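Participant: Based on what follows, work out the 3D shape:
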Amino acid sequence: MKQVNVDVAVIGGGTAGLGSYRAAKAHTDSVVMIEGGPYSTTCARVGCMPSKLLIAAAESVHQIEKAPKFGIHPQGEIVINGREVMERVKFERDRFVGFVLEGVDEIPAEDKISGYAKFLDDNTLQVDDHTIINAKRIVIATGSRPAYPAVWNELGDRLIINDDVFNWDDLPKSVAVFGPGVIGLELGQALHRLGVETKLFGLGGQVGPVTDPEVMAYANKAFNEEFYLDADVKVESMKRITTESGEDRVEIQFINKQGELETNIVEYVLAATGRRPNTDKLGLENTSIELDERGVPTAD
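Facilitator: A predicted model of the protein is given here:
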């Protein structure tokens, strides 16, 4: 087992980890960064940047559809080529990731440790089965991952998270989005505008990050004028099925806004039901760090 002694150890090589590493290096050369997965950032790979590319494509369609109100009449029907849309999204996404990786490549190899870190005590980390790190200071920058009910795993590859959207080669015909938060709303609206049959479902009536009741009611009304949104749906059942033509689909039975049982069959269920912090496998119980009810270190 290799032994390493440093001033600062940063767990995680994403946005916060890279920023922490550079900030620490401004004060000491004795810094390591530990990363178990691919380098790059959530923002560049599967977050803000590719989602805004998808939204930009959707906005282009939306502006063309609105053009006649201004006396501008595009000739012929609007044709949305899903393969071309996703090809551009992935090309630009990969370019953004490349910029991040260029920065990672500039970090000295001896400062990068590959593997998953676990606390042995307040100042000691074990990385997989190959390295023990003793550090005066340790930065936890492990990010988060999507969270959804475990029973949904029965849907197999028909269940996707926002990360998966940006690996599509083509746009699907239909999607049910669960979770009308920021991620669910922006992806749901973009997919709808790009011609995907989209229904958006939530629980509890919350729409986006809005807290004012009047603003939320207006937001709910505005979104519903464009596509189906039920922010407090009652789902009776959701299961994977095989259609008569042999296609894998998801059948959702829910009580619609008229109080009737409705059956909706979609290609994918997109889980945008929140995220949970990646702190559960760090061995924080081996430290004196104060944790909140979710097992996450408390921050002032």
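Participant: all contacts plus neighbour counts: C-alpha atoms, from now on.
Facilitator: Will do.
Participant: mind checking the SS state of the closest residue to L229 other than its chain neighbours?
Facilitator: Nearest non-adjacent residue to L229, counting by CA to CA, 6 or more residues apart in numbering: L200, 4.7 Å away. Secondary structure, DSSP: H, G, I helix; E, B strand; the rest coil: L200 is strand.
Participant: Would you check that L200 makes contact with S174?
Facilitator: No - counting by CA atoms under 8 Å, L200 stays clear of S174, with 11.4 Å between them.
Participant: ok, those two, which is more surrounded?
Facilitator: Ranked by neighbour count (other CA atoms under 10 Å), L200 and S174 place L200 first, with 24 against 20.
Participant: any idea how far that one is from G188?
Facilitator: Applying CA to CA, to the nearest Å, the value for L200 to G188 is 7 Å.
Participant: Show me whatever sits in contact with both of those two.
Facilitator: V177 (CA atoms under 8 Å, 6 or more residues apart in numbering).
Participant: just to revisit the earlier point, quick one, what contacts the residue nearest to L229?
Facilitator: Contacts of L200 (CA under 8 Å, 6+ apart): A176, V177, F178, G179, P180, G184, L185, G188, Y228, L229, D230, A231.
Participant: any chance of these in JSON lines, plus secondary structure?
Facilitator: What follows is the contacts of L200, written out as JSON lines (three-state DSSP):
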{"residue": "A176", "secondary structure": "strand"}
{"residue": "V177", "secondary structure": "strand"}
{"residue": "F178", "secondary structure": "strand"}
{"residue": "G179", "secondary structure": "coil"}
{"residue": "P180", "secondary structure": "coil"}
{"residue": "G184", "secondary structure": "helix"}
{"residue": "L185", "secondary structure": "helix"}
{"residue": "G188", "secondary structure": "helix"}
{"residue": "Y228", "secondary structure": "strand"}
{"residue": "L229", "secondary structure": "strand"}
{"residue": "D230", "secondary structure": "strand"}
{"residue": "A231", "secondary structure": "coil"}
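Participant: One more sequence to fold, the one below, so I can look at both together:
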Amino acid sequence: METYDVAVIGGGVAGLQAAFRAVARDRTVALVEKEVLGGTCLTRGCIPTKAMVRSAEVAHLARRAEEFGIDIEGEIEADMNRVVDRKDRIVEDVVDVNRHEVAETDAVDLYEGTATFEDPHTLRVDGDAIGADQIILATGARPFVPDWPGVDEVDPLTSRELLDLDEVPDELIVVGGGYIGLECAQILGRLGSDVTVVQRSVILKQEDQQLIDLLRERLEAEGIELREGTGVERLEAKGDRVLVHGADEDNEPVTITGDELLVAVGREPVDGDLNLDQAGVETWGPGWIETDDQLGTTQENIWAVGDCIGEQMFTHVARYEVEVAIRNALEDGEEAVDYFAAPYAVFTDPQLGRVGMTLEEAEDAGYDAMEAEWTFEHLGKALCLGETDGMMKAVADRETGQLLGFHCLAHEGAELVHEAIVVMNDRGTVEELSDAIHIHPTMAEGVNDTAYTAAIRLGRREW
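Facilitator: Sure thing, here's the model as predicted:
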């Protein structure tokens, strides 16, 4: 049996980072991956979808060319094979880099197969026995498809299969109005599909709804039909058509038809054949790995990071969790995770970048909070770009001025939110954000203006 200081199960972004961080601390590492290095983010999620978002953006901008004084003759059409080929080339480049880095790191041995626990310190990977002092679980998550009547008959797409379509569906039904569903809906809509989104409640219900109202207007203006308040009851295949049967908010029956069905209603854990009981690792809910605030599991030498713990399922959060878990596992640390300034984005157009709380969440958390907003109608760079849709909001504590949240629905909103992340990470105030000099003309001036508006309303700055 080969023995190591650390075994990492899962070769996605979190698992790769855990392996390299352990090596940097002079540990030997066994890295186990049953599919492709890079995991969901690099091969089936973040990177490939953003490659396709870009193709869709180009198609959309080309249709707007006349606004900018540019004439383009003929219809703007997507060649789906070339769109997918471009995406595949990007993914292949990323995977090749990861594989090269692992191969060049002498202290890491890659095991390509499925890991199974025999005891808290022993794994078996397709016949190979591996021993390790510390074990880090980074097994990720996968798209969840509910067991609706008719689901086997229809065989719906998930975000994974959507990435490999060889043609644009004439009519696409998307069940799920979260960030994955809306991103995919806009991609296919811009590439030529007639898209209907079916959502049981409202789209992006956890977000500031004033911003979501603006996003809703934009999506509908692009021809995406939003069937909010509609629940799915059963699916049916009828010839080459897909039928989604359900009920609307008044409990009236509805049937929606299309050529393809995409299900984007959430994710579920991937535990495979881990045999967690043998390791003494407990789970919660549908199988998420139970951790404490230091990312330790119920077995003292086993840690878990990333999507598999069922918390904030974002790659950048997983990378942060790796840093905490490695320090605790290998340096006898007692560091607790802190998600106060953990951001995320929805890569629709306009993008929604967010860090921290909404006003309602801040009040529920016991803060005497206020909010200030800023729009882009008169911002010079937004006018030049033709990208004036959206709004920014700052949420702050009335007494101290501490920045509690920042929400940015804007062109490149995911980029614009980052300086608010830095301020919140240091528990800073709105005036720290408002007093910083911003380059003119930029979209980032809107961040400055939003924070300055909040500081004025709090009486911490004057016009």
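Participant: TM-score them against each other, please.
Facilitator: TM-score of the superposed chains, computed with TM-score structural alignment, normalised by the length of structure 1, equals 0.85; 290 aligned residues with a CA RMSD of 2.7 Å.
Participant: In structure 1, what range does the top helix by length along structure 2 match?
Facilitator: When structure 2 is parsed with DSSP state H, its longest helix is helix 80-103. Against structure 1, the aligned range for helix 80-103 of structure 2 is residues 82-105 (TM-score structural alignment).
Participant: Which residue ranges of the stretch 101-250 of structure 1 form strands?
Facilitator: 112-114, 117-121, 124-127, 131-140, 144-146, 159-161, 174-178, 197-201, 228-230, 234-242, 248-255 (DSSP state E, counting those that start in this stretch).
Participant: of the ones you listed, which approaches S288 of structure 1 most closely?
Facilitator: strand 117-121 (8.0 Å; CA to CA).
Participant: what about the helices in the stretch 301-450 of structure 2?
Facilitator: 315-330, 359-364, 380-385, 413-416, 418-425, 430-434, 445-457 (DSSP state H, counting those that start in this stretch).
Participant: okay, those helices in JSON lines with distance to E67 of structure 2 and mean neighbour count next?
Facilitator: Below are the helices of the stretch 301-450 of structure 2 laid out as JSON lines (distance: least, CA to CA, whole Å; neighbours: other CA atoms under 10 Å):
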{"stretch": "helix 315-330", "distance to E67 of structure 2": "37", "mean neighbour count": "21"}
{"stretch": "helix 359-364", "distance to E67 of structure 2": "37", "mean neighbour count": "16"}
{"stretch": "helix 380-385", "distance to E67 of structure 2": "10", "mean neighbour count": "15"}
{"stretch": "helix 413-416", "distance to E67 of structure 2": "22", "mean neighbour count": "22"}
{"stretch": "helix 418-425", "distance to E67 of structure 2": "30", "mean neighbour count": "19"}
{"stretch": "helix 430-434", "distance to E67 of structure 2": "33", "mean neighbour count": "23"}
{"stretch": "helix 445-457", "distance to E67 of structure 2": "23", "mean neighbour count": "23"}
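Participant: do you know which of those helices lies nearest L274 of structure 2?
Facilitator: helix 315-330 (20.0 Å).
Participant: And L123 of structure 2? What does it align with in structure 1?
Facilitator: By TM-score structural alignment, L123 of structure 2 lines up with L125.
Participant: count of neighbours near its match?
Facilitator: Neighbours of L125 of structure 1 (other CA under 10 Å): 23.
Participant: re the thing from before, mind checking which of the helices of the stretch 301-450 of structure 2 is nearest V145 of structure 2?
Facilitator: Per CA to CA, nearest to V145 of structure 2 of the helices of the stretch 301-450 of structure 2: helix 315-330, 21.8 Å.
Participant: counterpart of the closest one in structure 1, which residues?
Facilitator: Going by TM-score structural alignment, helix 315-330 of structure 2 lines up with nothing in structure 1.
Participant: for that helix, the distance to its chain's centre please.
Facilitator: 18 Å (CA atoms, centre = their mean, to the nearest Å).
Participant: do stretch 230-240 of structure 1 as well
Facilitator: That offset, for stretch 230-240 of structure 1, works out to 21 Å (CA atoms, centre = their mean).
Participant: can you check stretch 124-141 of structure 2 too?
Facilitator: Worked out by CA atoms, centre = their mean, stretch 124-141 of structure 2 lies 26 Å from the chain centre.
Participant: With stretch 200-210 of structure 1 instead?
Facilitator: 17 Å.
Participant: can you check stretch 4-16 of structure 1 too?
Facilitator: 23 Å.
Participant: swap in stretch 1-10 of structure 2?
Facilitator: 29 Å.
Participant: for stretch 28-35 of structure 1, same thing?
Facilitator: For stretch 28-35 of structure 1, the distance to the chain centre is 27 Å (CA atoms, centre = their mean).
Participant: Need the residues that contact it.
Facilitator: 6-13, 17, 21, 24-25, 110-117.
Participant: Filter those down to the buried ones and express that as a PyMOL selection.
Facilitator: A single PyMOL command selects the buried members of the contacts of stretch 28-35 of structure 1 (16 or more other CA atoms under 10 Å):
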select buried, resi 6+7+8+9+10+11+12+13+17+21+24+112+113+114+115+116+117
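Participant: Any chance of a markdown table for the helices of the stretch 301-450 of structure 2, columns distance to I289 of structure 2?
Facilitator: Conversion of these to a markdown table gives the following (distance: least, CA to CA, whole Å):
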| stretch | distance to I289 of structure 2 |
| --- | --- |
| helix 315-330 | 14 |
| helix 359-364 | 26 |
| helix 380-385 | 44 |
| helix 413-416 | 29 |
| helix 418-425 | 27 |
| helix 430-434 | 37 |
| helix 445-457 | 38 |
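Participant: for those, which one sits closest to E35 of structure 2?
Facilitator: Closest among the helices of the stretch 301-450 of structure 2, once you apply CA to CA, is helix 315-330, at 17.9 Å.
Participant: what about the closest residue to E110 of structure 1 other than its chain neighbours, which helix or strand?
Facilitator: If the residues on either side of it in the chain are set aside, E110 of structure 1 comes closest to V32, at 7.7 Å by CA to CA, 6+ apart. For V32 of structure 1, the host element (DSSP states H and E) is strand 31-35.
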